[in-house]
Each structure stands twice: as structure tokens, then as C-alpha cells.
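**Q** Below: sequence and its predicted model.
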Amino acid sequence: MTDALPPHADGVHLCVDELLPYRQQTVRWLPPAKSLWSQLLGQHQSKQLGRGMDFAEVRQYQPGDDIRAIDWRVTARTGKPHTKLFTEEREKPTVLYIDLSASMQFGSSLLLKSVQASHIASLLSWLAVDEHDRVGAVIDTGHALFELKPTSRQKGPLQIIAQLVRSQNNMMTDLSAQQSPHSMEQGLQALHRLCPKGCDVILISDFIRYGASLEPLLGRLVRRNRMKFIHIYDPLEIGDTHFRGAEWVSNGKDTRWLNFSALNTRNGIKKAFESHQEKLELVCQSMKIDYRLISSGMPLLKQLAG
């Protein structure tokens, strides 16, 4: 393993000390710096408009002003052209869906997928409040949902971090919680309850539990909000492993021997992942959802810096 674990992390459990430092990282993506999403997003950027604009005031027209912003009523009343001024609309809630279910409790190299998901959730929650937004979350363990209403200032990220630590560490001690998880339907329904029109909704998952039957529910969310998918994957899922030998493996449904010494085994694993990825990308393209892959086999900030 060439990459070192993030500070205070063991890759499996979570602690507050490993998630809090993302508070100091947000300055790298706050205006006028480069947007996090310009680095984070893949090739399927949304064509939806960004934030709206709030009316601020009217002042006398100045050369270079956009003629489309002329206030014709004030212009007619005063006899002199006047322009409307707008400020960028703020306080659009950001709501994170964070998947900590059984399939996310896997990691072949650096971090469990669930731990990496928690790291990026911490970064995004701090970035949201630094941009004067409220932030909330739906944390889904596959058996339990934790709904955290969008909250401003430090309370939002802190309550998300605290629940992530509790939920992840409970998954490590309660093995029954990793058996037969429900689909993502309950999580999407929870997002409907938490998200008024105009939210930024970010799903952080491996999307193993996502299926075509959920597309109508997802579509209703997309019509009201701006959506992003962050697809967490492990290097082994793309056949990237130095292990050579046979191993007894399970996907939660089936159990079998896999011979990782065989190239066709590794290629077969990679093709299965690519098929899953392609289906997700098609969904994102059809619904204009932003999509990005993040590996659990490399520190988060190293991936974002690239």
C-alpha cells in the first residue's frame, strides 16, 4: 500500500478527529478559488441552472449595464434609465444522502467505502455552511435511517459527523445490521421529506442497492432539486489487486471461490463493475444528474487535488 491513511483514521472505524480537519480544507474551493465541483464532477455535468438571483435595489443606468435589467417603471417615472441590481441567492439547503449499508462496509486496500463516504460528506457539509447554506443529511445503514434536518452554521456539519461516527461504529459491532438491507427506496423517500424545492441533493453511495424501479422516485427528486451522484468504489471492484490466490467471497447473496491469480477472474470482476457504472451513467445522463467516481483506495484530498 503506497498511500498513507488520513490522520487519526484506521480505515475501518470512524472518529470525530478524522472528520473535523476537513473544516480547514474548504478554503481551497471557496470563491474566488476553483469550485470543488469543477474538479469533482466527471463528464456528465448538469445543464440545470445554478443558484437564482434575489432583487437588491434600483440605481441609475450606467454604461455597460445589461439592458435586459432596465427597470422600465422607474425609468418612465423618473425620465432617466434605471437598472435593477441583483444579489446571488443564498441559503439553498444542501442535503446529503450517505450510504453506510452492508455493501459499503468493504475495503480491500486503504479505507472501507463507508469511511470514504463519510470523509467526503464531512468536506461537503463544511463547504456548504462556509457558503452560507444550511446542510442536512439522510444516513442510511440499510436497516435504519437517520434524518437530520438542514441546519446552518457549525451545528449542521457537527450533527452529521456525530451521527456518521455512531452509525459506522455500530455497523462494525452489530453484524446483524449487515444482513439483508432494504433498497434505497426508503432513503429516497426521506430525501423527499427533507428537501423543499431548490435543494442541492448529493447521493454518496456505491449504488449497489439502486435499481430501475426507483427511477420514478428519483425523477421526482430531480424535478424539484439539483442532484449529484458520488459513486464510491473499491479498487478490487475494478479488478485492481496485487493478491494472487483463491479466496472465499460473498456479495451478500451468493458465496463462491474466486481465483484472483486468473486474469479472466479479474477481468470478469472489472466488466461487472463497468456494467453497473454504465447503467448509472445512463440514468445520470437522462436525468441531467452530475456524476463522479471516488475510490476508497486513495486519500480523498489526493483525488481532489488531481
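**A** Nice, thanks for sending it over.

**Q** make it CA atoms for all contacts and neighbour counts henceforth
**A** Noted.

**Q** Just after the helix or strand containing residue 203, pick out the following helix or strand.
**A** Counting by DSSP states H and E, the element that carries residue 203 is strand 200-205. Per DSSP H and E, the first helix or strand lying C-terminal to strand 200-205 is helix 215-224.

**Q** Can you spell out which helices and strands pack onto that following helix?
**A** helix 185-194 (3 or more Cα pairs under 8 Å, 6 or more residues apart in numbering; DSSP states H and E).

**Q** Helix 215-224 and the helix it packs on, what's the angle between them?
**A** With axes from the mean of the first three to the mean of the last three Cα atoms, to 10 degrees as the basis, helix 185-194 and helix 215-224 are set at 20 degrees to each other.

**Q** on that earlier part again, by contact count, what packs against the strand holding residue 203?
**A** For strand 200-205, the contact count by 3+ Cα pairs under 8 Å, 6+ apart identifies strand 94-99, helix 113-130, strand 226-233 as packing neighbours.

**Q** secondary structure class for the residue lying closest to residue 70 once chain neighbours are set aside?
**A** With Cα to Cα, 6 or more residues apart in numbering as the criterion, residue 70 has its nearest non-adjacent residue at 4.2 Å, and that residue is residue 83. Secondary structure of residue 83, reduced to three states by DSSP: H, G, I helix; E, B strand; the rest coil: strand.

**Q** burial count for residue 83?
**A** Neighbours of residue 83 under the rule other Cα atoms under 10 Å: 21.

**Q** likewise the one 4 residues further on?
**A** Each residue near residue 87 was counted by other Cα under 10 Å, and the total is 11.

**Q** Can you check which helix is longest in this protein?
**A** Across the chain, the helix with the greatest residue count (assigned by DSSP state H) is helix 263-287.

**Q** Endpoints of stretch 285-304, how far apart?
**A** In stretch 285-304, first residue to last residue: 23 Å (Cα to Cα, to the nearest Å).

**Q** right, I mislabeled it, should have said stretch 201-211
**A** Taking Cα to Cα as the criterion, the two ends of stretch 201-211 lie 19 Å apart.

**Q** and it, how far out from the chain's middle?
**A** Averaged C-alpha coordinates place stretch 201-211 at 9 Å from its chain's average position (Cα atoms, centre = their mean, to the nearest Å).

**Q** contact partners of it?
**A** With Cα atoms under 8 Å, 6 or more residues apart in numbering as the contact definition, stretch 201-211 has outside contacts at 94-100, 103-104, 113, 117, 121, 182-184, 195, 225-233.

**Q** can you map out the helices along the stretch 1-150 of the chain?
**A** Per DSSP state H, counting those that start in this stretch, the stretch 1-150 of the chain has helices spanning 16-19, 36-40, 72-78, 113-130. These are given in chain order.

**Q** nearest to residue 167, of those helices?
**A** When the helices of the stretch 1-150 of the chain are ranked by proximity to residue 167, the top entry is helix 113-130, at 10.2 Å, counting by Cα to Cα.

**Q** try it against this one:
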Amino acid sequence: MEFPPAAQQELARRRLTVRGAAHARGGAGERPTRARGAGLDFAEHRPYRPGDDIRTLDAAVTARTGQPVVREYVVTGQLPVLVVLDAGPGMRLHPRKWRLAQGLAAALAFTALSGGDRVQVVTAAETTRASGWLQGVNRAAHLLGFLGAVRPGARGSLPGALAHPATRAPRGTLTVLVSDFLHEQVPGALAGLPARGQEVLAAQVLDPLELDPAGLGRGVTRLLDVHGDEELTVTLDDAARRAYRAALADWNAALGAQVTRAGGRWLSVDAARPLEQVILRDLIARGVIR
């Protein structure tokens, strides 16, 4: 897929942020881990234990306190980042929503890869596909090619993808979800992620017609449930549009509260906005990346 060079340059010097549950693990990465040992950056002192390397003894502190004390250093590693992109029928129905969702998933995955993290992308269409775990900025072309080859399908959903073995990521993973989050089973699917030890970053992308159906006109309209293949006949008037907007606001508020209660982050963007604007105003300005 095409990814604006200016956006690549901006994101290449940025890093994804985490709030707590997600943490770096082993591997040749740049992020501080919870482990202590040999390293360059001093972390803390602790009492000497039999078997410790005597070269780690801090002579000055030991002499001052009369107790043998060793120096410990920060061990760096890689943050596991799982990016799950909804490529189901809700995306197929709105091409500009799909383009922004695809670009947003690429931006977040590229940022992680550039920052030395381990990244896997999973796409949810008729078949759930996984890129495998990638590391190193030299794998960016493979990652972007994987995402660019995805097309929205007539089946598939975010809840279905989260039940797939490919999304059973290690504890401490930052799980990035890019979807419209309009499937009725989404709350239940999200509820299982904290128990897996995953920190969630939920990025909702909605088409302007989903945000406000005024563009559909007035009068009797047939609506199709893309996930259930059911048709609903409604009369679109001012009252119906107000009720719809209120219901969508309540749905999003409940999902946002669910995600934030579990220590995650929620953001919602309008698919009419260009990707570069979303990167600057939603990702960077709100501290999702820094």
C-alpha cells in the first residue's frame, strides 16, 4: 500500500506510548524492561546476595553503609505490539472508511516497527490472516505490503478475529484495534483482553454517514445489517436522526468507558479526514505516539 513519505519520516522518529499493562520483554529493543541486570543506565541499588558478580559491588556505598551493596542497571527489550484491523463488511460498505482504517493501522504498526518493537498484524475478513511477528525497520515494506493486499470481505468481524489463535499474544502486549466497533458482540470480545494481560488501544473509524445519516435524505429508507443480513425499514426524519445520534453516542461512551476502566485508550475519528491530519491531531497531539 502507498504510505505518504512525509508521514513515514514523521513516524520513524516517534514511539508508541503505553499506560502500564503493556511492557517490554526480551530481545534487542530500546524500551526499558521490568528486569534488572547488566546494562548502561543505572536503575537502583540492592543488598548483595551470594552468587552476585562482585564486579557489581558499589564500593562507595558499601563503605559508607557497612553493608555490601550492588548496582543494578536497566535492561532494554522489545514491546510486543499486535495490530488487529477489521476488514469485515462494515468496511466494505464504506470505501473511504476502509482507506483511513487501513492507513491508520499501517501508521501505528510502522511506528512500532521503527521504534524497535515486535509487531504482528492480523486482518479480519472472511479469513483471519496474520503477518507473523516482525521486527526491524527493514521489515516495513513487508508489513505495508501485507496490509495493502487486504480487501474488505462480505464476512468477518473484530470479535471473530479476537477469538482467533493469532491474537493470543503474550502477556504485556499492546493490542491495537482498528475497527468501527459497531458489531453487537464487541463489548464481550473486549472484556476478555485484560484477562490476557493485554493493554488495548482502540481506534474507531466511522464514515460521515454513520456519524450522521442526514446525507441519506428523508423519508422511508431500507437499511441493511451487514453482519446479520437483515433489512430494516425506517422513516428518516429529524426525530429518527436525533435518536440515532443519541444511540451512537451512548454506544461509544459505553465502549470508551469499558476500555479506559481496563487501563486502555479509546479514540474515534471521522473517515472524511485525511490520514496525515489524524496522525498529527489524534495520534501525536493526544500522546498515543510521542
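**A** Sure thing, it's come through. Computed from a predicted model, the values in this text were never measured in an experiment.

**Q** Report the aligned residue range of the second structure for the following helix or strand past the longest helix of the first structure.
**A** Elements were assigned by DSSP H and E; along the chain past helix 263-287 of the first structure, the next helix or strand is strand 290-295. Under TM-score structural alignment, the alignment places strand 290-295 of the first structure onto residues 265-270 of the second structure.

**Q** Give me the neighbour count for the counterpart of residue 162 of the first structure in the second structure.
**A** Residue 162 of the first structure maps onto residue 145 in the second structure when the alignment is built from TM-score structural alignment. The local packing of residue 145 of the second structure (other Cα under 10 Å) involves 14 other residues.

**Q** cool, residue 29 of the first structure as well?
**A** Around residue 29 of the first structure there are 15 residues (other Cα under 10 Å).

**Q** Determine which stretch of the helices of the stretch 1-150 of the first structure is the most buried.
**A** Per-stretch averages of neighbours, counted by mean count of other Cα atoms under 10 Å, single out helix 113-130 among the helices of the stretch 1-150 of the first structure, with a mean of 25.

**Q** Return the list of helices and strands in contact with it.
**A** With contacts defined as 3+ Cα pairs under 8 Å, 6+ apart, helix 113-130 of the first structure has these neighbours: helix 16-19, strand 94-99, strand 135-140, helix 155-173, strand 200-205, strand 226-233, helix 300-304.

**Q** Just send the ones you listed back as TSV, with distance to residue 240 of the first structure too.
**A** TSV is the format used below for these (distance: least, Cα to Cα, whole Å):
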stretch	distance to residue 240 of the first structure
helix 16-19	26
strand 94-99	23
strand 135-140	28
helix 155-173	25
strand 200-205	20
strand 226-233	11
helix 300-304	17
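
**Q** Out of those, which is closest to residue 70 of the first structure?
**A** Among these, if distance is taken as Cα to Cα, the winner is strand 226-233, at 29.7 Å.

**Q** and that closest one, which stretch of the second structure?
**A** Across the second structure, the stretch matching strand 226-233 of the first structure (TM-score structural alignment) is residues 199-206.

**Q** Quick one: average offset of that stretch versus the first structure, please.
**A** On the superposed models, the aligned residues of the first structure are on average 1.4 Å from stretch 199-206 of the second structure, with distances taken as mean Cα distance after the TM-score superposition for the first structure.

**Q** what's the offset of that stretch from the middle of its chain?
**A** Counting by Cα atoms, centre = their mean, stretch 199-206 of the second structure is centred 6 Å from the centre of its parent chain.

**Q** ok, now stretch 207-224 of the second structure?
**A** Taking the mean of its C-alpha atoms, stretch 207-224 of the second structure sits 29 Å from the chain's own mean (Cα atoms, centre = their mean).

**Q** Return the set of buried residues in that stretch.
**A** Burial within stretch 207-224 of the second structure, assessed by neighbour count using 16 or more other Cα atoms under 10 Å, is assigned to 207-208, 210-211, 213-214.

**Q** If we only consider those residues, which is nearest to residue 109 of the second structure?
**A** The nearest one, if we look at these relative to residue 109 of the second structure and count by Cα to Cα, is residue 207, at 22.3 Å.

**Q** and the residue positioned nearest the centre of the second structure, how far is that from residue 226 of the second structure?
**A** Within the second structure, the residue whose C-alpha comes closest to the C-alpha centroid is residue 176; the distance, by Cα atoms, centre = their mean, is 1.5 Å. The gap separating residue 176 of the second structure from residue 226 of the second structure is 24 Å, by Cα to Cα.

**Q** The match of strand 290-295 of the first structure: average distance to aligned residues in the first structure?
**A** Once the two structures are superposed, the average separation between stretch 265-270 of the second structure and the matching residues of the first structure is 1.3 Å (mean Cα distance after the TM-score superposition for the first structure).

**Q** which residues touch that stretch?
**A** 200-208, 211, 256, 259-260, 278, 282.

**Q** re earlier: just so I know, which of the helices and strands packed on helix 113-130 of the first structure lies nearest residue 277 of the first structure?
**A** strand 226-233 (8.6 Å).

**Q** could you point out which element follows that closest one?
**A** Sequence order places strand 246-250 as the next helix or strand after strand 226-233 of the first structure, per DSSP H and E.

**Q** how deep is residue 251 of the first structure tucked in, by neighbour count?
**A** Once other Cα under 10 Å is used to define contacts, residue 251 of the first structure is seen to have 9 neighbours.

**Q** Please apply the same query to residue 272 of the first structure.
**A** Other residues lying near residue 272 of the first structure total 14 when counted by other Cα under 10 Å.

**Q** what lines up against it once you look at the second structure?
**A** With TM-score structural alignment defining the correspondence, residue 272 of the first structure maps onto residue 247 in the second structure.

**Q** same thing with residue 121 of the first structure?
**A** Match for residue 121 of the first structure (TM-score structural alignment): residue 105.

**Q** Can you tell me the closest non-neighbouring residue to the counterpart of residue 130 of the second structure in the first structure?
**A** With TM-score structural alignment as the criterion, residue 130 of the second structure lines up with residue 147 in the first structure. Using Cα to Cα, 6+ apart and skipping the chain neighbours, the partner closest in space to residue 147 of the first structure is residue 138 (4.7 Å).

**Q** Show the contacting residues for that neighbour.
**A** Here residue 138 of the first structure is in contact with 95-98, 145-148, 187, 190-191 (Cα under 8 Å, 6+ apart).

**Q** If we use 7 Å, what do you get?
**A** Residue 138 of the first structure sits next to 96-98, 145-148, 187, 190-191 when contact means Cα atoms under 7 Å, 6 or more residues apart in numbering.

**Q** separation between it and residue 121 of the first structure?
**A** Distance of residue 138 of the first structure to residue 121 of the first structure, computed by Cα to Cα: 11 Å.

**Q** I am finished for the moment; much appreciated.
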